[in-house]
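*Asks:* next one to model:
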Amino acid sequence: MAANDRVFGQHAVEALLSRCPERVRELRVQADRGDGRMRGLLERAAQAGVTVQPVARRELDALAGKVRHQGVMATITPMTPLGEGDLPDMLMALERRGTVPLLLVLDGVTDPHNLGACLRTADGAGVTAVIAPRDRAAGLTPVVRKVASGAADTVPFIQVTNLARTLDLLKTFNLWIVGTCGQADTVLYDADLAGPTALVLGAEGKGMRRLTQDRCDVLVQLPMLGQVDSLNVSVAAGVCLYEAVRQRRIASPVPNG
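*Replies:* Sure thing, here's the model as predicted:
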């Protein structure tokens, strides 16, 4: 059993059973847990026709390692990360449908908890895809999948070998590249995020690399009104993405009824 075949935690497993039950091959559940939430999860698994295997807690502990399993592990058919070769086809399909893309680009985020949180927020904000470098950056590990609470299996995750070249490709599809930088002259709320946009956030502590920053059409900063001078990358991603959501709702209001 490979590490990327496993999803731990009740919320993450519930999300999989709700969104893509066909990818869940089996559940292993802690045999002595019978709380209400676990009973609900087992009912959903039964409805989806998923095999459930009761096991001792020590078996789940051994499988999970340092990940909190909350009494349940799903064995899944993992979503394979895409490569840069898949990106043009995705963007052309969006153009044909008239869909305005919103991409989240993470430049060297290495903390799996941060990547998982970014994926979860990206799912909530309706992001088209999350793009990250293949090297010196976190991938779709079990920790990422658990923190993402199912979003690692709903948001396309594209790993690229050359991030600067990928940003150049996005420009050929008329995406506006918006990077975050604490020294930027433009405040986030003054930037236009309603059109085809790729939001670029840098790594924890270091920020964006110079080559990445040079590819951005505009750099923006989040106003910091207190004593700290920066936000965690996953928090900053949430602020930026939901500002894009807000602007898009104004540009294309959702009809009542």
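
*Asks:* going forward, measure contacts between C-alpha atoms and count neighbours the same way
*Replies:* Will do.

*Asks:* can you give me the helices for the protein?
*Replies:* According to DSSP state H, the chain carries its helices in the segments 10-19, 36-48, 57-64, 87-97, 112-124, 142-148, 163-172, 210-215, 233-251.

*Asks:* go through those and pick out the most buried.
*Replies:* Of all the helices of the chain, helix 142-148 has the most neighbours on average by mean count of other CA atoms under 10 Å, namely a mean of 25.

*Asks:* what sits against Leu82?
*Replies:* By CA atoms under 8 Å, 6 or more residues apart in numbering, the contact list for Leu82 reads Pro156, Phe157, Ile158, Gln159.

*Asks:* got it, and Gln221?
*Replies:* Here Gln221 is in contact with Thr180, Cys181, Gly182, Gln183, Ala184, Asp185, Thr186, Val187, Leu188 (CA under 8 Å, 6+ apart).

*Asks:* that one and His69, how far apart?
*Replies:* Shown here: Gln221 relative to His69, a distance of 37 Å by CA to CA, to the nearest Å.

*Asks:* could you also give me the structure for this second sequence? I'd like to compare it with the first:
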Amino acid sequence: MGRRPNKRHGTANRPDPNRPRFYGRHAVYAALDNPNRKLRKLFGTHEELAKIVIPDGLAVQYGDAQDLGRLVPADAPHQGLVLEVEPLEELWLDEILLNPDPKAPLVLLDQVTDPHNVGAIIRSAAAFGARALITQDRHSPPESGSLARSASGALEALPWLRVVNLARALDEIAEAGYWRVGLAGEAETTLSEALTPAPQAIVLGAEGEGMRHNTREHCDVLAKLPITRAVESLNVSNAAAIALYAVASR
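*Replies:* Got it, this is the predicted structure:
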């Protein structure tokens, strides 16, 4: 795939943080199909590129599997496709809060930083018809290849907002008519008891530490999942999927 950079000085294969590289068929196909996604360059094997319709004007570079492997993290399953993109344009909270729908919950993450967890939560949120994902701008992962692959294409379908102050955002969410449910293992109320017919906002904290005190104070109710004592807690992405199912099946 062109001349290889000098090992001492070359930086050509280092991803630009402002232009993430997506890899794998689901993530790449979804990004190519998203009219709101700005595409920069598509890398691929002849076999895989022959299977897709390449958008007009998109720069393409052919290479073998080993070439593509140099563009992504070690052992990343690129499946013969790597796509360099620009992050999606920022959204505003008031846009998302227009016309709340009881069937379309909001999902808020309080300092969940693992891209695989965030990607999996985005996938579940899209699957259960969530309205949007909301995170803090300084304590959440950026768009990346690993996050996009974990989301399996859903990153292109689910609005993702980053806010400066999560507590302030929760206040605005309440004013818009949402019922704010924070998941906490020590809560007395179960999730099914905490849910109401109103539009729901599900709040989850980081693994281990959970939600911060100020975030808890801006929830209407704290609720727990009815798990047994066999395990202390669930992975945050699993908890999110269960909570979203509970909202969808009220």
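
*Asks:* quick revisit: how about JSON lines for the helices of structure 1, with distance to Ala2 of structure 1 added?
*Replies:* Output for these, formatted as JSON lines (distance: least, CA to CA, whole Å):
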{"stretch": "helix 10-19", "distance to Ala2 of structure 1": "17"}
{"stretch": "helix 36-48", "distance to Ala2 of structure 1": "22"}
{"stretch": "helix 57-64", "distance to Ala2 of structure 1": "10"}
{"stretch": "helix 87-97", "distance to Ala2 of structure 1": "27"}
{"stretch": "helix 112-124", "distance to Ala2 of structure 1": "18"}
{"stretch": "helix 142-148", "distance to Ala2 of structure 1": "10"}
{"stretch": "helix 163-172", "distance to Ala2 of structure 1": "28"}
{"stretch": "helix 210-215", "distance to Ala2 of structure 1": "33"}
{"stretch": "helix 233-251", "distance to Ala2 of structure 1": "27"}
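
*Asks:* mind checking which of those helices is nearest Leu201 of structure 1?
*Replies:* Proximity to Leu201 of structure 1 (CA to CA) singles out helix 233-251 among the helices of structure 1, at 7.0 Å.

*Asks:* so what does the closest one touch, helix or strand wise?
*Replies:* The elements that helix 233-251 of structure 1 packs onto, with contact taken as 3 or more CA pairs under 8 Å, 6 or more residues apart in numbering; DSSP states H and E, are helix 112-124, strand 197-202.

*Asks:* follow-up on the earlier one: with respect to Gly150 of structure 1, which of the contacts of Leu82 of structure 1 is nearest?
*Replies:* Pro156 (12.0 Å).

*Asks:* structure 2: which residue goes with the closest one?
*Replies:* Matched by TM-score structural alignment, Pro156 of structure 1 corresponds to Pro159 in structure 2.

*Asks:* what's near enough to touch its match?
*Replies:* By CA under 8 Å, 6+ apart, the contact set of Pro159 of structure 2 is Leu91, Arg131, Ala132, Leu133.

*Asks:* which residues touch the nearest residue to the second one once chain neighbours are set aside?
*Replies:* Spelled out, that is Arg131 of structure 2. Spatial nearest neighbour of Arg131 of structure 2, excluding adjacent residues (CA to CA, 6 or more residues apart in numbering): Ala104 at 4.9 Å. For Ala104 of structure 2, the contacting residues are Gly129, Ala130, Arg131, Pro199, Gln200, by CA under 8 Å, 6+ apart.

*Asks:* nearest to Asn4 of structure 1, out of the helices of structure 1?
*Replies:* Going by CA to CA, the one of the helices of structure 1 nearest Asn4 of structure 1 is helix 142-148, 6.0 Å.

*Asks:* number of nearby residues for Arg28 of structure 1?
*Replies:* 20 (other CA atoms under 10 Å).

*Asks:* pull the number of nearby residues for the closest residue in space to it that isn't next to it in sequence.
*Replies:* Counting by CA to CA, 6+ apart, Arg28 of structure 1 lies nearest to Gln53, which is 4.8 Å off, once chain neighbours are set aside. Neighbours of Gln53 of structure 1 under the rule other CA under 10 Å: 13.

*Asks:* related to what we said a few turns ago, the residue nearest to Arg131 of structure 2 and Gln200 of structure 2, how far apart?
*Replies:* 8 Å.

*Asks:* what does Thr190 of structure 2 give?
*Replies:* Distance, Thr190 of structure 2 to Gln200 of structure 2, by CA to CA: 15 Å.

*Asks:* between the two, who's got more neighbours?
*Replies:* A side-by-side neighbour count of Thr190 of structure 2 and Gln200, using other CA under 10 Å, places Gln200 first with 26 against 17.

*Asks:* residues contacting the aligned partner of the more buried one in structure 1?
*Replies:* Using TM-score structural alignment as the criterion, Gln200 of structure 2 maps onto Thr197 of structure 1. Going by CA under 8 Å, 6+ apart, Thr197 of structure 1 touches Pro101, Leu102, Leu103, Leu175, Trp176, Ile177, Val178.

*Asks:* compare the residues you listed with structure 2 and list the overlap.
*Replies:* Among the contacts of Thr197 of structure 1, the contacts conserved in structure 2 (both residues aligned by TM-score structural alignment, their matches' CA atoms under 8 Å) are Pro101, Leu102, Leu103, Leu175, Trp176, Ile177, Val178.

*Asks:* ok, the residue mapped onto the fourth one from structure 2 - contacts?
*Replies:* Going back to what we said before, that points to Leu175 of structure 1. Mapped onto structure 2 by TM-score structural alignment, Leu175 of structure 1 lines up with Tyr178. Contacts for Tyr178 of structure 2 (CA under 8 Å, 6+ apart) come out as Pro100, Ala198, Pro199, Gln200, Ala201.

*Asks:* give me that answer again for 6 Å
*Replies:* For Tyr178 of structure 2, the residues meeting the contact criterion (CA atoms under 6 Å, 6 or more residues apart in numbering) are Pro199, Gln200.

*Asks:* could you find the closest non-adjacent residue to Val50 of structure 1?
*Replies:* Counting by CA to CA, 6+ apart, Val50 of structure 1 lies nearest to Glu26, which is 5.8 Å off, once chain neighbours are set aside.
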